[in-house]
Every structure is written in structure tokens, then in C-alpha cells.
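Engineer: what's the 3D shape of this:
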Amino acid sequence: MTSEDSTGAAYNILTNSMYSSAEFEHELLSGRDDLSSENCKPEALLQAVVFVEDAVQFRSIYHKVDIKSLWYYRLYYSPIVQWIISSAICVILLLAFFEFPSSLTTGWSSDPRYRKERIEAPCGLTESIELVCLLIFVADIWMKAYLIGNKQFMKQKWLFAYVLVIVASLIDWIVSVHTACNEIIRFRRLLRPFFLLQNSSLMKKTVRSIKRTLPEVFSVILLVVLHLYFFTMVGIIIFSAQTSSSSVGNSTDTDNGNKTNEDKFFSSIGRGYRSLLVLLTTANNPDVMMPAYIENRMYALFFIIFLSIGLYCFFNMLTAVIYNQFRGYLQSSMQASFFRRRLGIRAAFEIMRRQGKISFTVRQIRNTVPVSMVKSVILQVKMKKVFKTAIIRELDDKMGGFVTSIDFCHLFDVLDKNLKVKKVKLNMLFCPFLRKVQSCISHRYFTYFGSFIAVINVICITIEMGLEKKEEKKAGLIAAMNFLFIIYYIVELILKIWILGWRKYFSSKLNIADFAVVISLFVIEVAYASSIGKPFAITESLGESYDLFVLSRIINLLILVRLFRIITHIKPMAIVAWTTVDLIKNLRAFAGILVVIYYFFAILGIQLFYDKITYEKRDPERMRKCGTYEQLNYWANNFDDFAAALVVLWDVMVVNNWHIFLDAYAEYTNKWYQIYFICWYFVSVLVCLNLFAALIIENFITKWDRYHLQEREDQQTMYMLNVHAMFRPDLKEPSDDDLMNALQSHQHLNIN
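Structural biologist: Next up is the predicted model:
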């Protein structure tokens, strides 16, 4: 039996928990001469495999380590089981769109005047789906409790809260079924975002970092509150006196209300405080200033000083505090994750090291592990193929030797690197002339010329869209030019594939994207040409055929998309573009937190404001008043269903005109309900958006610095820009004593 065959046999045994220890030893020892002296146990090797997988995924190693538990452990973290749990979380969150009040209406508008009838699910349908999801969560928590043990389970606050949320949700579900779905408030809907939080370790770390950052954030927010209070009191003193004197001296001169509008903004402490809070967000600037400014230009200094201190000092200070503190706490969380990885790697090494009954007298050899044993473990680890291949390649170079704990640890440094796929070499043609053509087409200037043609094409499209309404014949001529450009794209594509070879051409993701766009352009252009008879026909009006209009718009859109290829030719622009792509990939934890707060506030908004503002209840006087909810026709912005509530929260987070919602809901409900919108502003804008800015800054600085470092040192290997890798240069290697102490404290692992 060859080495590869015996490794595969060992893999089959390890992945099947039905094998006994005697069967494993017999097959392993009969097929692997290089491991016969070590007398490896199947349980130990399986433990090493699982510990390495824990290290790869930054998981804790404090779980049961017997063969049966490890089999269930790998099953639990298998893609299919994790997909089922993730699907249950997604489904239970999406139920809010279909539960009462349903977001599905016969009309597409959320405006009560046009949305028509709601499509409500029958009682019991959404409840049945929800019950299935809750039962999946029950199985999830039961499996976690079984795998880590009761003692470790009681130490996990998130898991304990998980149990409480599931129990509360089941109780509220029973109430819903008992009342035939007629209960007004469903508390469990407010708890659903917790399922999303607890399922992501990175989200939990981010939440923990936010919680630690909040005391410093609240200190700055307290300054903002005091700043608002001070200027509110000063404003009431100044403008109430100014209003009184104005009313005495100009009792008959209202000038359409401009001279007495100070009372509108500073009629009371609450009104003045709210007016200045909105001004601090610039939503009502300069509206709040104009009545006083019309009376006396010196009053502008009050508002200028207020905004200079609050907007340009305190708010920027808040961003700085959040960036500095949040980065520090997040880095400490990443340090803990890094310790988990190193602990998992060291645990796997110690397990393998203690399996060998080696008769060497040299201590250095006793503290090592055979490369063959390491390779047999790595082959069974579930990890990305590119990383596994790199590690196996490095082990093959050392085959027959031994690795130390440091060597074994360094094997996994590739996990933080962006390993490039091996470039396919260009096969040179034999004919001298064709070889010159090949060199020209493979040269970067040929790509630059293609991008230049794409720019010209976009300019023609711009002219076409400008002339389409006025001079349809000229627009038709320019549209016909698109056909010539697409012919060039096809010729360029064929030449590149012929000269470079299909393997080298499709080894680039940019080439694959360009291929998809060009082929789509060609197919749609052929369909367009066949519809009008010939590619150079000048139609009287595209509006006569909706299909032709859609095809022409799709062609123009694809050509615009192809213009993005010029980004790769401009290095600063390319860095910004790739940083944006990395940002989208690496901010999933932050995006999840945004989903959580949006979901919670949307459900809470529905409970508070459902059916509070309707077109039938409109105030005719407010309909005529400029700048009101009714006059601006904001009827579609309401909390009558979950989808509409999300849009309202987005509008308030954007800040512009958010005071209109404050006025409207205070008018139709109670002035204290404004606290809901103010809390949403503080949470979403002052905290979350500042966190988002901090992460963007950190992401971009890291990408920019590493790019220039690689450019100076001419490095070929790029480091991945995920959240863990962003902080990798600042993380400290744990000491051997810390690692061994952590291993010895493992409840289910006996390492002496």
C-alpha cells in the first residue's frame, strides 16, 4: 500500500465514528510504515483534527473530546447543519413582512390612499413556520449544551440568554395561538434579532466592543446634552424678550408671520430644546434662524456659535472617541480570537506529540511530531482548498523529518494571507509574425486602448441619451454606432482568447467579468438588430416598441458597466475600489448589527404608531401649512407595516427633514412619542454611523499602508483584509506558559 492510499484509509476511519479503536490501529499500522512506531490512537488523531478546525474558525476548544462527541461536533459545524440554522434565523426574521400588519398589498404603494387591500396570511400559517424555527433553535441549544457540557454551558452568558429568549418566545407563541392571533402586541417579535446576534461570534465581539465603548460615548453625548440645554435657555431668554418687544412695537406688522415666528421655535423649554437638537443635525438650518435674523442680523451669531461648538467640535470629537475606543476594544477582542487560534493549534500539537512511543533520548526529538503524522491530520481538516494545498506543499518539502511546536504554528500563517492562484504561463507561438501579434495583444497598452474605446463608447451613449428626445434620427445614428463598438469588443475578446489561451485568459476574474459583459452585449445587440431588421436602421421612435426600448437601455447599461475596467489602470482609484469591495465583504458583522437595530425599532414603531396617522384623520389646517407632513405629502412614510417602518427609519437616519416626523407624530399621538425618534437618532446616527466611519477609516488605512509596504518591498504575497487580519500586526503572540495553562484547565482534556 502506498503512502497516499494509507492516508486515505486513515481519513475514512477518522470520519466514521462506527470504527472501533482496534480496527483503526490495525488498518493504520498495516498501511503506514512511517507511523507504526508511534502507535497512534484514532481518538487522538480525531481530536487533533477537530482542534485544528477550531483554530481555523477561531472556535473555542473547551468542548467534549470523546469520539462520539467529536463526531456530533463535526456534524454540528457541517455546512448543511449550519445552513439549516442560518435559514431558520432568516425565515423567522422575514416573517415580520407577512405577519399582521402584512407588508403585502394589492397595490405597490405604502401610501394609505393607494395601497388598497392587505394580503393577510391565515391564522396559524406564520405561527406554524415560526414554531418550526423555534424548534430548530431548541435543538441548536440542546446540541451546544451537550457538546460543551453543563459546567461550561453555565459560564456562557450568551447561551443562557439564548435559552431565556427561546422560552419567552414559546410562551408568547402559545398566547398567540390561544387568542386565535388576535393579540395586539407580540413581544417575541422584539426578541427575534437576538437569534441573529448569538449565531455570529464576530457580531458578539462587536456588540461587546460597543458596550465597552458606550461609557466614553455617553460622556461626549452628555456634553452635547448640556450644550443643547445651555443654548436653549439662552435662546429663550433672548428671543422671548425680542418677541415681546417686537409684538409691542409692531403689533400690526406681521409680515406674513416672519417677525413673530420666534415663538414657534422658542415658545417653551421643550420646544426650544427640540428646535436646537434638530438644528444640530442641520435638518432645519437656516429655518430656525431666519425669524430672528430678519429682525436683527446680530442674532445670527447665536446660531453660528451654537453650531460651531456642537456640530464641528462635539460631533467630530464623538467620532474620534468612538474610533479610538472602539478600535481598542475590538483589538482586544481580536487578541482573544487570536489566542483561541493559537490554543487550538497548540492543543493539536500536544495531542499528536503525546501519541508517539518514541525511544529517542534526545529531548529535542521528543518535543517534535513526525511530518507524516501532521500531514495525515491536515488532510482530514475541513478548510479552504487553497490553504490546505499550501500547507501540504510545505509539509511535503519536510517529509521524513519532524516539526516543532513553533514550526507547526507557522504552518497556519497562510490563513491570514491572500494566496494568489499560480499564473498560467503564456504559450508562445512558433510563427515569428504571430509571435509579434501575440506580444502586442498581451501587452498592457492593448488593454489601455480597449479601455479608451470603452470611454469613447460611453461618450456616444451620453450624446445619444441627450438627443433621443429632440433629434431621433441623430440618436438612431449614434445608437447604430453601438453595434460597431460591440463588434470591436467581440474581436478584442476573440483575439485575447486566441493569443493568450483560454486557461490564461479565464485565470483572471476581471477577464471573466469582461467576457460575461461582452457576450451579453452581443446577444442583446443581435436581438435588437433582428427586431428592427438591420443594425444600421434608423427607427422613427423607440417608444413605438417597449421591447426595443428595454433592449436599448440594457445595451447602454452593460456598456456603462464595462467602463469600470479603467479602474484597474489607475492605482489610487484601484485601491479605493478594492477597499470598498473588501469593506462589503468584511463588514458583515456590522451589517448584522444594523439589521438588529432596524428590526427592533421597526417592530417597536409598529406597536407605537400603527394606524395613528391616516389620510381620513388629516387636519385641513395642517394641509395648508407649509412644511408639514400633510403638505409635503408624506403619507407613504408611516408605521402601518414592517416594510414601511424600515423606510421611515432610513429617512430619519439620513436626518434631512426628520423634524417633520417629530412634529407629525407628536401632533397625532403625544409629544412624548418624540423620544422614540430621538432615541433612534442617537443610536443610528451618533453611534452606529460613527462606528461605520471608524471601520471605514481603519479598513482604508490598513489597505493603503499594506499596499505601499508591498510596493516598497516588492512582496508577492498579499495579506487578506478581513477583520482579524486588519489587527494582525498589532496582536501579540501568546506565551507557551499561557497556552499550556489554558490547556491544563480544559475540563475534558488530560494534558500533563
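Engineer: make it CA atoms for all contacts and neighbour counts henceforth
Structural biologist: Noted.
Engineer: helix, strand or coil for Cys181?
Structural biologist: coil (DSSP: H, G, I helix; E, B strand; the rest coil).
Engineer: If we ignore the residues flanking it in sequence, what's nearest it?
Structural biologist: Nearest residue to Cys181, sequence neighbours excluded (C-alpha to C-alpha, 6 or more residues apart in numbering): Cys123, at 6.0 Å.
Engineer: Do a quick rundown of the helices in the stretch 201-350 of the chain.
Structural biologist: Secondary structure of the stretch 201-350 of the chain by DSSP state H, counting those that start in this stretch: the helices cover 201-249, 262-266, 269-280, 290-295, 300-309, 315-353.
Engineer: Export those as a markdown table, with columns for mean neighbour count and distance to Thr462.
Structural biologist: As requested, the helices of the stretch 201-350 of the chain are exported to a markdown table (neighbours: other C-alpha atoms under 10 Å; distance: least, C-alpha to C-alpha, whole Å):
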| stretch | mean neighbour count | distance to Thr462 |
| --- | --- | --- |
| helix 201-249 | 17 | 44 |
| helix 262-266 | 20 | 47 |
| helix 269-280 | 20 | 40 |
| helix 290-295 | 18 | 42 |
| helix 300-309 | 15 | 42 |
| helix 315-353 | 21 | 40 |
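Engineer: Please report the distance of Ser219 from Ala693.
Structural biologist: Applying C-alpha to C-alpha, to the nearest Å, the value for Ser219 to Ala693 is 19 Å.
Engineer: cool, and Ile171?
Structural biologist: Applying C-alpha to C-alpha, the value for Ile171 to Ala693 is 40 Å.
Engineer: Please provide the structure for the following sequence as well, for comparison with the first:
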Amino acid sequence: METTSLFSSDKMSKYSSTHRNEREMRPRGSRVSQAAMLIRDAYLGFQDAPVEGYYDPYSYDNEIRTVRNQISVVCGRLVVQLRGVAVFVCWVQFMLTFFEPPTWCRDVSDLQIVATSRGDDIINEFGDCKILFEAFGVTADMEENKALYPNFDAMLLTISQSRSIEIGCVGFIAMYMLLQFGDDGFFPSFFFYRGYKRWIRASQCVILIMLLLSILIGNTTFNPFLRMAILGTFLRGFQRELLTLIKMIPDVLYVLSMLGIIVLFYAWFGVVMFVDSPQGRTFPNLLEGMWTLWISVTTANYPDVSMDSYSENRLVAIYWVSFMVISFFYIMNLILAVCTQQYDKSINFRKVSREKLAKKLLSDAFTLLDQKDQGFVSRESIMNVMTILNQDMPEVKTMSSEEKSIIYALLDKNGSDSICLDEFLDWSLVMLLNLSKESDYATLVETKLPYVYHSQWYTQLSDAVKSNRFDTAIDVILVLNAMTILMQDYSMLVGHDTGDPENDETLDTKWEKLETLFTALYVLEVMLKVTINGWKKYKESARNLFDFFVTCMTILASFYVYYPNTYNNTNLIRFIVMARVLRLVRLLFAIESFRLLGAITLDILPASRDIFLVLMFVAYFFATSGQLLYGGYITRDPSNPLSHALLEAKDFTSSAYWPNNFNDMFSGMNVLFNLLVVNNWTTCIQGFEYTTGSKTVRFFFLFFHLICVTGISNVITSVVITSFFQQLEVIEHRYGPNERVDGTSIRGSRAFFAASVLTGTNTGVQGKYSAHIQAVNFDVDIDERAVMRRVFGRSNTPDSK
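Structural biologist: Sure thing, here's the model as predicted:
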């Protein structure tokens, strides 16, 4: 299909496929490009700035600006194409904190173990970190050959390597921002346009400057926080969820203040009631009493904390039970209810705001294209917009000539060969349709060996492979495979002595030959399904992809372990044997309830991804802070006085909690995950209280608990519950039996239709296409039936298949 030039001079003709009269296109080019910007924002669901906040390379008549316009178009394309790379680079920079030497041990210290082991080469590469992290010996509690400074053993980078990688990351991000500057015509007024665009760009510039300065002066103490901040500026979903959580803070604080008052009252009462009694050791004063009751709210010490008083007088149960009923059973659930209510409000607000934004943007775009106020937009204008969307806005999916014709036909419901406002408002919905030509699903046999494809034996084979009986036969083989492995591992499962694993001679027995037969059958299954259905259709099934992954993993590992006969890791071999049983998971697909739960899970994962990102960022912040504040405090080094102080923490040492520390990032993240689970979190705190010699460390863990456990975890619970019921309703509609929407049969997530019916006789599009809903960056639930009804209308419904 021939496209129309959208540029203002012949010098820019390389950006279009045909030339137009320069004078004619100048006044229209700006309107078309601005309309394309508005349509793009309506499709993506957000607007960083209004159209006047972007440099428009089509709006200037001055020939001197032609070069600037060309550069702007190129930079704009590169910005979108390199955005994924920029985000990846930010993640690389973010992850440096996990693999570089921690800040607390880089400087030269006066520890005896360092003084006796120091070497200049080690100091230059890792500071003192390598010496401390690789130190093994007799510990302060007299255990032999133990790590003196427990860590995750993940320090893979030297200081200079980490600095070099960070310089490269900062350089790439700076180059990416320069491209953004070029996209805005090198005008600061556009680059820092007021509103969201200004805040994000200004933040990125400031963070980059601070990162660069910290590298130059050699003080990278706060770089982990800057890395987290620069990554956050590129993650729009994270920003949205973080803003939602911030807006929820006042409502949650009201409930937490109620809890605080109740804890204060009961602690006051407890100090008075338990004075001069064994229970008084947990209520020596008001603050300690409040701390004891807060631990009870988290259930970490209940009922142990009440046993001293309860053993003396059973009536004291009234005190403890009433407190737990009010604080744990009521207020903590009230916090969950508030989080759920406020999050639901935010979701509904997003939906309404997105719908309003899309309607406004599309209405403005229609006004720009309808210059003569005729009440409709011509086909030529629509195709001009699609050309700009294809060429200059890669964030919108690229459309072929046939797809553009189909999209136009979908908009033109009444067949008038023009688009009115009501039809134009469906543009963002039309863009949600992912079109696939049915000829693309043709198999290799169908295209290359048609005589085989049409033969009787191949037809019978195809029917057999596509039948339910074939899948049932594979399921039977899976059960037999599981029974074989069960018999093979029977001795271990019942706890019998299996002998020396290093000299296990049972790996090349008849069982393994039988396992090889099962593997061959699985390979045959994959080959038959790919041959009969084609790879494109095969990979669209999550069940097939799972089977394919397990089969490939089994083949590669089995070949590596068994046949070269050079690898004899028995544990790995047993793992490979058990990996085959993973295919039994496919049996769950045969049960409708499990299949429904699996479909819902896949649907709600994107909805919960961003809130998990917020949780990870907060944990990253606390882990980094923990490194700075408490790095090296958990040690078993007998020459370090901290180890002897730690031995006084009896609960900590008796539980062997040595690995729970902030000596490196992975260890710190593990500590924070333990706090999320809540159980025994007070034991972990005890170690830091004794080594720091202060109880102010409690505030660190208290703030994390309030933010992550009481706040974000409740929001995650709310997201899962809300998303589950919403997606359950959507899936029930989607998979309804033979459901029809205005003549369109929707089966699964695919609606089949004949392209020639939709596009009319003048498009020249031949063949059949399939369409299904593709939600791109959508927070809202997409009701496929509603979309199909709006898009297809009543007078131009697709043929069902």
C-alpha cells in the first residue's frame, strides 16, 4: 500500500515513502504529528506532557531547522528503541551493590586478623573485605573451621571493576538522556517542560551528577541509594504504586495511632499490675512494656510472654486475651481492610482517569485532523497518522500495510469510508487487537510438502495428535514414569540406608534404561506436536512450553551426566531424575479447577508485579542502610570484641543465627525477608542489640515492620484478593461456552474473523486474520466482549469460525 509523505521538504523525503507538494504538507504535517502524539498517549494510557510540551519536527517552515528536525526524528526513534536497554543498564547498576565489596570493610581497619593477613594487592582490589570474608578458624565460641565473618560469598567484583562498570552505566544513561534532549529539539524548555516531565528529567540529571561526583572523589558510600533512585525514575509502574502507597499513609496512620494508644494503655496497666512479680521483668518500665506488647501483636512471643503471670494467676488471662483480641484480631485486620479499601479506590480512580484521558486525547486528535469541521476524518488523514505512528513512535506496535487497512476498516463501522468522532474514539481499543494472519500458522509440512500434507496417512496422524486421546496417552506415560521413579527411590523415601552415595552403582541399571525410554517418548511427543501444529501455534500454549522446557532440560542433563561418563555428581543425577517428574504438573491442566486457578494466576501476576517492586526497593533501602549501620557487627572473630559481646545474646547464639547479618547485601536481604515472615524476628534483633550496646537498633527493625509487614504486605494481600475476584469474573466471561457477541464467536482469548469482510472491497487485503485482545501497559481489566462489541459494532461484525 502506498503511504503519504508527512514532512515539510524534499530533504526529509527519506522518512516517507512518497513525496508531496511542500506547500500543501507544511500546514498539515504539524496537525497530523500532534494527532499521532495524542493517539499514542491515549493508547499507552499516560501523558508525560501535552503536545505543546514536545518538540514537533513537522511544525517548522524555516528551512534552516530542517537538520534539527531530522536529528529530532532520529533521536526520538532511538529513545524508544533504547529504552529497554537503558532500563537494563539501570538494573545492572542497581545490582552492583550485591556483588561489590561492602563499604564498611573497604577501609583499612585495626583488626588483628587484618594486620596479619594484609597484602597490598588485596587491599587495592577489595579493601579489607576479602580478608574478612575468607577468614576461617576457631571462633569465639570455640567451634573449629567456621567463617569468622559470615557472609553470602557473593563478592565477585573488585572495587575498580565495580567503579568501571558504574562509569559505563552512568555514561550510557547520560547518552540516553542526550538522545531525549535531541528528541526535544535540543530545547531546554521542552526537555524540562513543567509537570511530570520536568520532575523526572530534573531528578535524573541531579542523580547522574551526584553519581559522577561520588566516583570522581572516590567516596561511593551513598551510591547504592542513588542507583535505586535512578532506576526508579525509569519504572513508571513502580512510581504509580509508590504514589498510591504514599496516599494511603494518612488513613493507615489513623488506625496505627489507635493501636499505639491501646499498646500504651495496656503497657501502663501492665507496669503497675506486674510490679514485684516474675512478669515484671518484661514490664520494667513503660517503654519496655510497650515493646513487649508490640512483639505480642506480631505473635512472635505469644503465649510465652504471658506464662510467668498466667502460671501464678489464671485470671490474668483476661489481660492478655483482651489485648490480643483488640490489637491482633481487630486492629490488624482493620489495617488490612483500610489497605484494601484505599487500594480499590486507587484502582477505580485509575480506570476512570484513564478513560477520561483517552477520550479527551482522542477528541483533541480528531479536532486536529478535522480541520474543516466536517464532522469526519478522511481515510487519507488516518493513513497519515498511522504512518507517523509506524515511523516515529515505536512505543506503538508496528503495523503492516494490511494491518493498517484492517484497523481503518474496524474504525469505519458504517462503511462510509470516513471516520466520525464516535468511531474515532475507538482507536485506542482497536490498537489493543493483536492481529495475526492465519497463513502464518501454516506448518512446514503444509508449505514445503503439500503432497504429504494432503495424504490420507498424514491426515489420520494429524487427527490423532490433535485428539484428546493423544494427550491422555501422554498422561498415562507420565504416571508410569512417576511410578518408575517411585520404585527407584523407594529405599530413600522410607528412610533406609542407601549406602555410600559416592559409590552408587544403581545409576546405570534397568531403571535408567527405562527412564531413557520415557525421555525418548517425550521427545517424540514434542516432535509430533511441532510438526502437526507448527511452532507458532505450539508455543502459544503454556502447557506445551512447560513440557518443552522440561524435556529439553532432561535431554541435555541426561546426556551430560550419563553418556560421556565423565560427571559423577550423584546429587545432580538424582535431581535430573526428579526433574522428569515435573512433567506430572501437566496433569493439573486436566482438572478444571486447577486450570482456572492457573489462568487467574497468570493474569494477576502483572497486576502484582509493581507492588512487589515497591517492596523490593524498600527492602533494598533497608538492607543498604543496615550495611552502613551494622556491617561487620555479627562476627565470630575471637580477636574482635564484638564477638564476645554477641556471645551474651543467648537466644541468638543458641539458634545459630550467625548468617543473619548485614555483612553484605544478600545476607541483609535475607534478614529482611525473615522479618517479613515475622517468626523469631526478636531473636535476630537481640544479636544487634548486644553488639551495638544500644536498644535504639529497635527503631530500625520497627520501621521496617511498620512499612513492609504492616503496610506493603497488606497491600499485596489486597492486590491478590481483589485481582483474583476480578480476573475470575473476566475469565468466566472469556471462557463461557460458545459465547457470542454480536455474531462474533469468542473462544478462549481469540476471535476469528475474515479480513475481507472487515476491510471492504477496496483494501486489497486477502486471507484470514485472527485477533485477540492485547493489553499493553494497561492497569485496567480488559473485558474482551466489550472491546469486541465496541470495535466490531453491529453492521460490520466479523465472520465466525
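Engineer: Tell me if the residue nearest to Cys181 of the first structure really is in a helix.
Structural biologist: No. Read with three-state DSSP, Cys123 of the first structure is coil and lies in no helix.
Engineer: any idea how far Glu262 of the first structure lies from Asp287 of the first structure?
Structural biologist: From Glu262 of the first structure to Asp287 of the first structure the distance is 11 Å (C-alpha to C-alpha).
Engineer: actually Leu379 of the first structure, sorry about that
Structural biologist: 69 Å.
Engineer: One more: Val523 of the first structure?
Structural biologist: Noted for Val523 of the first structure: a distance of 54 Å to Asp287 of the first structure, by C-alpha to C-alpha.
Engineer: The residue nearest to Cys181 of the first structure: neighbouring residues, count only.
Structural biologist: As a burial measure, Cys123 of the first structure scores 15 neighbours (other C-alpha atoms under 10 Å).
Engineer: shouldn't it be in contact with Ala180?
Structural biologist: Yes. At 6.9 Å, Cys123 of the first structure and Ala180 qualify as touching, with contact defined as C-alpha atoms under 8 Å.
Engineer: so where do the strands sit in the stretch 451-600 of the first structure?
Structural biologist: Taking DSSP state E, counting those that start in this stretch as the criterion, the stretch 451-600 of the first structure contains no strands.
Engineer: quick one: the helices in it?
Structural biologist: Under the criterion DSSP H, counting those that start in this stretch, the stretch 451-600 of the first structure contains helices at 472-500, 502-505, 509-532, 546-562, 571-586, 588-609.
Engineer: okay if I get those as TSV plus distance to Arg622 of the first structure and mean neighbour count?
Structural biologist: Below are the helices of the stretch 451-600 of the first structure laid out as TSV (distance: least, C-alpha to C-alpha, whole Å; neighbours: other C-alpha atoms under 10 Å):
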stretch	distance to Arg622 of the first structure	mean neighbour count
helix 472-500	46	18
helix 502-505	65	15
helix 509-532	52	16
helix 546-562	42	16
helix 571-586	43	15
helix 588-609	19	18
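Engineer: residue with max distance from the center of the first structure?
Structural biologist: Going by C-alpha atoms, centre = their mean, the residue of the first structure most distant from its centre is Gly249, 60.1 Å out.
Engineer: just checking, what residue in the second structure corresponds to that residue?
Structural biologist: Counting by TM-score structural alignment, Gly249 of the first structure lines up with no residue in the second structure.
Engineer: circling back: is it possible to export the helices of the stretch 451-600 of the first structure to a markdown table including distance to Tyr299 of the first structure?
Structural biologist: Formatted as a markdown table, the helices of the stretch 451-600 of the first structure follow (distance: least, C-alpha to C-alpha, whole Å):
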| stretch | distance to Tyr299 of the first structure |
| --- | --- |
| helix 472-500 | 56 |
| helix 502-505 | 68 |
| helix 509-532 | 58 |
| helix 546-562 | 50 |
| helix 571-586 | 44 |
| helix 588-609 | 38 |
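Engineer: Export the helices of the stretch 201-350 of the first structure as a markdown table, with columns for distance to Lys64 of the first structure.
Structural biologist: Formatted as a markdown table, the helices of the stretch 201-350 of the first structure follow (distance: least, C-alpha to C-alpha, whole Å):
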| stretch | distance to Lys64 of the first structure |
| --- | --- |
| helix 201-249 | 20 |
| helix 262-266 | 65 |
| helix 269-280 | 55 |
| helix 290-295 | 70 |
| helix 300-309 | 57 |
| helix 315-353 | 13 |
